[in-house]
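Participant: Turn this into a model:
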Amino acid sequence: MTQHHQPAPAPAPAFAHAQDGTALAYQHRGQGPPLVLLAGQANDHHWWDGVREDFHTVRSTITLDLRGTGDSDKPEGPYSIDQFADDVVAVLNALGIERADVYGTSMGGRVAQSLAIRHPERIRRLVLGCTSPGGPHAVERDASVRRSLAQPDPQAVRRALADLMYSPHWQAAHPGPYRTLGDPRMPAHARRAHLIASNGHDAWSELPRVAAPTLILHGDQDRLTPPDNLPLLASRIPGARTHLFPGARHAYFEECREEAGTLVREFLLEEG
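Facilitator: Below you'll find the model as predicted:
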């Protein structure tokens, strides 16, 4: 059983700089070999607040505020998934880290795919959560989900997002506030740029090049990124392992915290 402690007060962010000069805020916590944690679309590093401490028994953790979010610069777009991946490399370079384990969820899983394809020498082990290969081969969310996220009332959108992230049972036991519903400080242009970047991802043809040992995780009730994307990814990434969490929605990593955290820690500790 994982011991859950109150997280320590957050230190001030440090900054790396992307190739185009964009300042990228990052947070490096804990001791041990590095694990990069990549958040979902239009979210900052607080996406991981609910589970980050669970990895500190085996890894230090590195998060960053992708451009457009958090304390990072918010330049005009366009942004791209490949650009986000290069921004992660800029953070690793700033920390003097040659190789790291990488765990990306949702759009962060798309960024992790790009990292594994474009910078294979920087990744030791790869975990992809609630994500998809993108492009015409991916299984997209249905029209009702898209409509629920396009409502003009921001509070209605937040309620819809919460229902996409967590089951009603879990929400009843954990009334929030939730840190996975978007970075409230993002300007509109950055939100649009994140959406366009995520929609532009298509790694299908390149995924067979992924060399890192890979674990793919998904909630079987995920309507935001349908779980049929899990076997699609696994069919393209050599030797990939998979796990579905029964009853879980998009934020399986919080709702199934104990099981998901244990699976990831054990996978990271394997040799080879």
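Participant: C-alpha only now, for contacts and for neighbours.
Facilitator: Noted.
Participant: Quick check, residue 220 in contact with residue 251.
Facilitator: No - using Cα atoms under 8 Å, residue 220 makes no contact with residue 251, being 11.1 Å away.
Participant: Tell me which of the two has more neighbours.
Facilitator: A side-by-side neighbour count of residue 220 and residue 251, using other Cα atoms under 10 Å, places residue 251 first with 25 against 20.
Participant: how about the nearest residue to that one, chain neighbours excluded?
Facilitator: Spatial nearest neighbour of residue 251, excluding adjacent residues (Cα to Cα, 6 or more residues apart in numbering): residue 165 at 4.9 Å.
Participant: so who does the one you found touch?
Facilitator: Applying Cα atoms under 8 Å, 6 or more residues apart in numbering to residue 165 gives the contacts 180, 222, 224, 249, 250, 251, 252.
Participant: next one: residue 73
Facilitator: Shown in contact with residue 73 (Cα under 8 Å, 6+ apart): 22, 23, 24, 67.
Participant: Is there a neighbour count for the last one? I'd like the number.
Facilitator: If I follow you right, that is residue 67. When neighbours are counted by other Cα under 10 Å, residue 67 registers 28.
Participant: What are the boundaries of the helices in the stretch 101-250 of the chain?
Facilitator: Secondary structure of the stretch 101-250 of the chain (DSSP state H, counting those that start in this stretch): helices at 107-118, 143-149, 154-165, 168-173, 188-199, 229-236.
Participant: got the contact list for the fifth one?
Facilitator: Surrounding helix 188-199, the residues in contact under the criterion Cα under 8 Å, 6+ apart are 41-42, 68-69, 74-81, 107, 110, 134-135.
Participant: Let's see if you can find the most crowded of those residues.
Facilitator: The most crowded member of the contacts of helix 188-199, judged by other Cα under 10 Å, is residue 110 (31 neighbours).
Participant: Now show me the structure for the sequence below, then we'll compare the two:
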Amino acid sequence: MIRPRLFQSVKSALGVIKRFASNISEQKVNVGGIDINYVKSGDGPNGILLMPGAIGSAWTDFKPQIEKLPSLLPDYTIIAWDPPGYGKSIPPRRQFGLDFFQKDAEWAKDFMQALGYSSFSILGWSDGGITSMIMAAKHRRLVDNMIIWGAGAYINEKEIKLIEGMRDVSTWSQRMREPLEKLYGPERFAEIWSEWIDAMLEFFKQRNGNFCREDIEKIVVPTLILHGVKDPMIAEEHIPYIRKRILGCRYYSFPEGKHNIHLKYSDEFNNVVANFLLQKY
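Facilitator: Coordinates of the predicted model:
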């Protein structure tokens, strides 16, 4: 038998979950002639843009944040986008020039302004973290706070060899392949992933691996760096490199975490993010 007080607590918790779940919507907005797909949850006056990793999208990369962050941050609206050429923001076909991170940063700025935000916070994972650093350096008045993880300012030879070993997606586990195959179709998924790897090789050959080395020392916005200590996708040198150059940045580590700490440890991750934005961390 459920005691009345416990029943009311459960009922209240379910009510909160239902309220935020019903407040999730997916839509498109035209920005510069491109229909950009995004998912919105929560209804607070402050905006948070979630920036996905390589070839990722709102739902493949940020499901736990879309569904759970609004309950922790009622004064915020969570916005997760599919960058142009990714996910449901197709067309256009994705282009991977040496300036694609810079272009994504400008698209993200224009996208958020099209939604009516004069400033907002950003959460950037992996490639999205690189784009976030570029945006925070270039548009200081636009970015309120920045949280990044799984990202570096450059790519080194060891990392190039690692991603080359991942080119054949048929060697990936079904769990890793399935959401991206569903998003793009098996053929296009393999193709776009290979195009991304080729872009990384060009960065290494033509720019000594440099993504945004010249940008990070210009970042002055409040910054939190999250780190999966056992992340196999980025070299250990990146974290001290960034921490040394972004003055006043905060740091939080997941000792057993790998590249996807926001998915594997979503509750802890979300709480750390919320505490940082609420100035409790």
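Participant: What is the resulting TM-score of the chain superposition?
Facilitator: The TM-score (TM-score structural alignment, normalised by the length of the first structure) is 0.79; 248 aligned residues with a Cα RMSD of 3.0 Å.
Participant: returning to that earlier point: could you work out the most separated pair of the contacts of residue 165 of the first structure?
Facilitator: 180 and 222 (14.4 Å; Cα to Cα).
Participant: Not counting residues beside it along the chain, what's closest to the alignment partner in the second structure of residue 50 of the first structure?
Facilitator: Residue 50 of the first structure maps onto residue 64 of the second structure when the alignment is built from TM-score structural alignment. Once flanking residues are discounted, residue 64 of the second structure sits nearest to residue 266: 6.2 Å by Cα to Cα, 6+ apart.
Participant: Can you report how many residues neighbour the one you found?
Facilitator: Quick note: residue 266 of the second structure (other Cα under 10 Å) scores 18 neighbours.
Participant: my guess is it meets residue 65, correct?
Facilitator: Yes - counting by Cα under 8 Å, residue 65 is a contact partner of residue 266 of the second structure at 7.5 Å.
Participant: In three-state terms, how would residue 116 of the second structure be classified?
Facilitator: In three-state terms, and counting by DSSP: H, G, I helix; E, B strand; the rest coil, residue 116 of the second structure is coil.
Participant: thought residue 58 of the second structure was touching residue 38?
Facilitator: Yes - counting by Cα under 8 Å, residue 58 of the second structure does reach residue 38; the two are 6.8 Å apart.
Participant: and for these two, which residues touch both?
Facilitator: With Cα under 8 Å, 6+ apart as the test, residue 58 of the second structure and residue 38 both reach 80, 81, 82.
Participant: Compare the residues you listed and tell me which has the most neighbours.
Facilitator: residue 81 (30 neighbours).
Participant: Relative to residue 87 of the second structure, how far out is that one?
Facilitator: 9 Å (Cα to Cα, to the nearest Å).
Participant: Then residue 203 of the second structure?
Facilitator: Note on residue 203 of the second structure: its distance to residue 87 of the second structure, by Cα to Cα, is 24 Å.
Participant: From the neighbour counts alone, determine which of these two ranks first.
Facilitator: Taking other Cα under 10 Å, residue 203 of the second structure and residue 87 do not tie; residue 87 has more neighbours (23 against 20).
Participant: Could you check which residue of the first structure pairs with that one?
Facilitator: Alignment note (TM-score structural alignment): residue 87 of the second structure maps to residue 70 of the first structure.
Participant: list the contacts for that match?
Facilitator: 25, 43, 44, 45, 183, 185, 186.
Participant: closest to residue 94 of the first structure among those?
Facilitator: For the contacts of residue 70 of the first structure, the nearest to residue 94 of the first structure is residue 25 (11.1 Å; Cα to Cα).
Participant: quick one, strands of the stretch 51-200 of the second structure?
Facilitator: 76-81, 120-125, 143-149 (DSSP state E, counting those that start in this stretch).
Participant: Throw the ones you listed into JSON lines and include distance to residue 161 of the second structure, thanks.
Facilitator: Shown next, in JSON lines, are those (distance: least, Cα to Cα, whole Å):
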{"stretch": "strand 76-81", "distance to residue 161 of the second structure": "30"}
{"stretch": "strand 120-125", "distance to residue 161 of the second structure": "21"}
{"stretch": "strand 143-149", "distance to residue 161 of the second structure": "21"}
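Participant: from memory residue 242 of the second structure sits against residue 216, does it?
Facilitator: Yes - contact criterion Cα under 8 Å: residue 242 of the second structure and residue 216 qualify, at 7.3 Å.
Participant: which of these two has more neighbours?
Facilitator: residue 216 (23 against 18).
Participant: Under the alignment, what does that one map to in the first structure?
Facilitator: By TM-score structural alignment, residue 216 of the second structure lines up with residue 207.
Participant: do the same with residue 136 of the second structure
Facilitator: Match for residue 136 of the second structure (TM-score structural alignment): residue 116.
Participant: ok, its match to residue 86 of the first structure distance?
Facilitator: Residue 116 of the first structure is 11 Å from residue 86 of the first structure, by Cα to Cα.
Participant: neighbour-wise, which of these two wins?
Facilitator: Set side by side, residue 116 of the first structure and residue 86 show more neighbours around residue 116, with 25 against 19, by other Cα under 10 Å.
Participant: didn't that one look like it was pressed against residue 127?
Facilitator: No - counting by Cα under 8 Å, residue 116 of the first structure does not reach residue 127; the two are 10.6 Å apart.
Participant: Give the intersection of the neighbour lists for those two.
Facilitator: Counting by Cα under 8 Å, 6+ apart, no residue touches both residue 116 of the first structure and residue 127.
Participant: follow-up on the earlier one: nearest to residue 221 of the second structure, of the strands of the stretch 51-200 of the second structure?
Facilitator: Among the strands of the stretch 51-200 of the second structure, strand 143-149 comes nearest to residue 221 of the second structure, with 5.8 Å by Cα to Cα.
Participant: Check which helices and strands the closest one is in contact with.
Facilitator: strand 120-125, helix 127-138, strand 223-228 (3 or more Cα pairs under 8 Å, 6 or more residues apart in numbering; DSSP states H and E).
Participant: winner for burial among those?
Facilitator: Each of those was scored by mean neighbour count; the highest is helix 127-138, a mean of 26, by mean count of other Cα atoms under 10 Å.
Participant: compared with the first structure, how much does that one deviate?
Facilitator: Once fitted to the first structure, helix 127-138 of the second structure is off its aligned match by 0.7 Å on average (mean Cα distance after the TM-score superposition for the first structure).
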